[in-house]
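J.: build the 3D model from these lines:
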Amino acid sequence: MEFINFIAEFIRSMGIGEQISIVTGLIYIFLSVRQNSLCWPFGIISVGIWMVVVFQGRLYSDAILQFVYVVLGFYGWHQWLRGGINNKPLKVQKLDRKLGIRLFALGLVTFIPAGYIAEHYLQASYPWWDALTTVLSLIAQYLLARKYLENWILWIVADTMYIGIYYAKGWAGYSGLMAVYTAMAVLGFMHWLKSYKADRMQECRCE
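T.: Sure thing, here's the model as predicted:
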């Protein structure tokens, strides 16, 4: 009973925008783990509200990230429904080495100038951490949109960092949400890996 009262008080302490963003965000991550394409509209609503909150908190890189999330949300929605062979829904796939190297290189050349600009021109809070989590999250979101299994590994790393960043900013609600996201990312990896193996076995039987 005390735990329920704590949760209720915790939710009441948040602004209405934060409450809506967190609820829709939780629905989004739950449905994405389940590979349900309805996750995307909930995700778009969540990050749209989140974008306003973090911009007001001067996490400018994160605000830009949320805007890109909105765009990638529509892209991912389309990909999950018709991004597979013959416009069929996508199946879980693994990241090949060539694309992995390209994404790593892109992330590296993006992180350095993003961190420098955030620190010296935007006076952002925690500029280098903000830039690093932004780059990791962008790559992870692209991989999620294309149903690459490895997206969950990047989310685990990025969300763990966000727990500390948001807590330091005084956003306990978002910090707690990131802790849930981290746990869900672990579950997502396990669930998608099982799905990937099942699809591969099915393909072998059909050959």
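
J.: from here on, contacts and neighbour counts on C-alpha atoms
T.: OK.

J.: separation between Glu2 and Glu9?
T.: Distance from Glu2 to Glu9, counting by C-alpha to C-alpha, to the nearest Å: 10 Å.

J.: longest single helix anywhere in the protein?
T.: Ranked by residue count, the top helix of the chain under DSSP state H comes out as helix 172-206.

J.: in which helix or strand does Gln141 reside?
T.: Per DSSP states H and E: Gln141 is located in helix 127-145.

J.: what helices and strands are in contact with the following helix or strand past that helix?
T.: Downstream of helix 127-145, the first helix or strand assigned by DSSP H and E is helix 151-168. In terms of contacts (3 or more C-alpha pairs under 8 Å, 6 or more residues apart in numbering; DSSP states H and E), helix 151-168 is packed against helix 127-145, helix 172-206.

J.: hmm, who's touching helix 151-168?
T.: With contacts defined as C-alpha atoms under 8 Å, 6 or more residues apart in numbering, helix 151-168 is touched by 126, 129, 133, 136-137, 139-144, 172, 174-176, 178-179, 181-183, 185-186, 188-189.

J.: okay, angle between that helix and helix 127-145 too, please.
T.: With axes from the mean of the first three to the mean of the last three C-alpha atoms, to 10 degrees applied, the angle from helix 151-168 to helix 127-145 works out at 150 degrees.

J.: buried residues of helix 151-168, list them for me.
T.: The neighbour-count check on helix 151-168 (16 or more other C-alpha atoms under 10 Å) flags 151-152, 154-156, 158-166 as buried.

J.: now swap in stretch 2-21 and tell me
T.: Glu18, Gln19, Ile20, Ser21.

J.: tell me which of those fall in strands.
T.: Among the buried residues of stretch 2-21, the subset assigned to strands under DSSP state E is empty.

J.: dump those residues into TSV; add distance to Leu81 as well.
T.: Output for the buried residues of stretch 2-21, formatted as TSV (distance: C-alpha to C-alpha, whole Å):
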residue	distance to Leu81
Glu18	29
Gln19	29
Ile20	26
Ser21	24
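
J.: which one of those residues is nearest Lys98?
T.: Ser21 (36.0 Å; C-alpha to C-alpha).

J.: one more, please, to line up against the first structure:
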Amino acid sequence: MDLLQWLFEARIPVGSSSLLLREVIGNVFGLLSVLGGMRRRVWAWPVGIVGNVLLLTVFLGSAFGGAGTVDLLGQAGRQVMFIVVSVYGWRQWQAGRQAAGSAVTPRWASGRARIGLVAGMILGTVALTPLFRALGSYEPVWADAWTFVGSLLATFGMAKGWVEFWLIWVAVDIVGVPLLFSAGYYASAVMYLIYGAFTIIGFAVWTRERRRAEARLVSAVDAPVKQIQ
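T.: Model (predicted):
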């Protein structure tokens, strides 16, 4: 109990202010999950879940004794969403590794799926903004809703193995960083900036792997033809 109390109350001094230790630790776990996802490692999912649990307690500051902190309901809600979708992704990648020896093979989303992702981002943000506002989320509420919906779609895209999920994260970070800075969650804001760099790298890595997979497929098709000739 003493350890748990320490974890909830511990702060890291930064100049004249301080950062919640659990916010920093939660984001470190999140970064490790991103690195694991880039390398298509199954452990990326459970590591991410640990970070989600810690960050859930951060963004519901008033519920966990965070005097002087604001509640970001979209950020808090997306941690719950992350946990649910991560369980799905964990199972998908685990099954893929058992069946094909690889957790997931990156692939491009279909045209219909891409339209669905864009429409989902826009319509989801419009639909959730008034709900989050009614619940008392921090302004601008639309930004909180945008990061929630984008995070849901990006995590689902990662579970499906769509290369485009990295680009959704870029869209989330562009809005999420200013929101977190304005709300006073500086550790998360800085970590979002770092995430942004890794999402661009991740997109390049997954794109390269997809091209390699396509090249291997072409070679496998051409091999029997060459043998016949």
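
J.: so what number do they get for TM-score?
T.: Superposed pair, TM-score by TM-score structural alignment, normalised by the length of structure 1: 0.88. Supporting alignment: 199 aligned residues with a C-alpha RMSD of 2.2 Å.

J.: please identify the most buried of the helices and strands packed on helix 151-168 of structure 1.
T.: helix 127-145 (a mean of 22; mean count of other C-alpha atoms under 10 Å).

J.: for that helix, name the packing helices and strands.
T.: Using 3+ C-alpha pairs under 8 Å, 6+ apart: helix 127-145 of structure 1 touches helix 60-82, helix 97-120, helix 151-168.

J.: now that helix and helix 60-82, what's the angle there?
T.: Going by the same axes, to 10 degrees, helix 127-145 of structure 1 makes 0 degrees with helix 60-82.

J.: contact partners of helix 127-145 of structure 1?
T.: So helix 127-145 of structure 1 is contacted by 59, 61-62, 65, 68-69, 72-73, 75-77, 79-80, 103, 107, 110-111, 114-116, 118-119, 149-152, 154-155, 158, 161-162, 165 (C-alpha under 8 Å, 6+ apart).

J.: can you say which of these are buried?
T.: The buried subset of the contacts of helix 127-145 of structure 1 - by 16+ other C-alpha under 10 Å - is 59, 61-62, 65, 68-69, 72-73, 75-77, 79-80, 107, 111, 114-115, 118-119, 149-152, 154-155, 158, 161-162, 165.

J.: coming back round to it: taking helix 97-120 as reference, get the angle to the helix holding Gln141 of structure 1.
T.: 150 degrees.

J.: from the middle of its chain, how far away would helix 127-145 of structure 1 be?
T.: Centroid separation for helix 127-145 of structure 1 versus its chain: 8 Å, with C-alpha atoms, centre = their mean, to the nearest Å.

J.: stretch 189-207 of structure 2 corresponds to what range in structure 1?
T.: Alignment note (TM-score structural alignment): stretch 189-207 of structure 2 is matched to residues 175-193 of structure 1.

J.: trace Val47 of structure 2 over to structure 1, please.
T.: In structure 1, Val47 of structure 2 lands on Phe42 (TM-score structural alignment).

J.: that match and Ala140 of structure 1, how far apart?
T.: From Phe42 of structure 1 to Ala140 of structure 1 the distance is 18 Å (C-alpha to C-alpha).

J.: how far does stretch 46-64 of structure 1 sit from the chain's center?
T.: 14 Å.

J.: end to end on that stretch, go ahead and measure it.
T.: Using C-alpha to C-alpha, the end-to-end distance of stretch 46-64 of structure 1 comes out at 14 Å.

J.: returning to what we had before: possible to save the helices and strands packed on helix 151-168 of structure 1 as TSV with distance to Ile27 of structure 1?
T.: Formatted as TSV, these follow (distance: least, C-alpha to C-alpha, whole Å):
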stretch	distance to Ile27 of structure 1
helix 127-145	16
helix 172-206	11
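
J.: Leu31 of structure 1: which of those is closest?
T.: Nearest of these (C-alpha to C-alpha): helix 172-206, 9.9 Å.

J.: quick one: the closest one to structure 2 mean distance?
T.: Superposing on structure 2 and averaging over aligned pairs (mean C-alpha distance after the TM-score superposition for structure 1), helix 172-206 of structure 1 comes out at 0.5 Å.

J.: can you give me the angle that helix makes with helix 151-168?
T.: Using the same axes, to 10 degrees: helix 172-206 of structure 1 against helix 151-168 is 180 degrees.

J.: who does helix 172-206 of structure 1 touch, helix- and strand-wise?
T.: Helix 172-206 of structure 1 packs on helix 16-33, helix 151-168, going by 3+ C-alpha pairs under 8 Å, 6+ apart.

J.: so the first one matches what in structure 2?
T.: Under TM-score structural alignment, helix 16-33 of structure 1 corresponds to residues 21-38 of structure 2.

J.: gap between the matching stretch and the chain center?
T.: On C-alpha atoms, centre = their mean, the centre of stretch 21-38 of structure 2 falls 10 Å from the chain's centre.

J.: for it, give me the average deviation versus structure 1.
T.: With mean C-alpha distance after the TM-score superposition for structure 1, stretch 21-38 of structure 2 averages 1.5 Å from its match.
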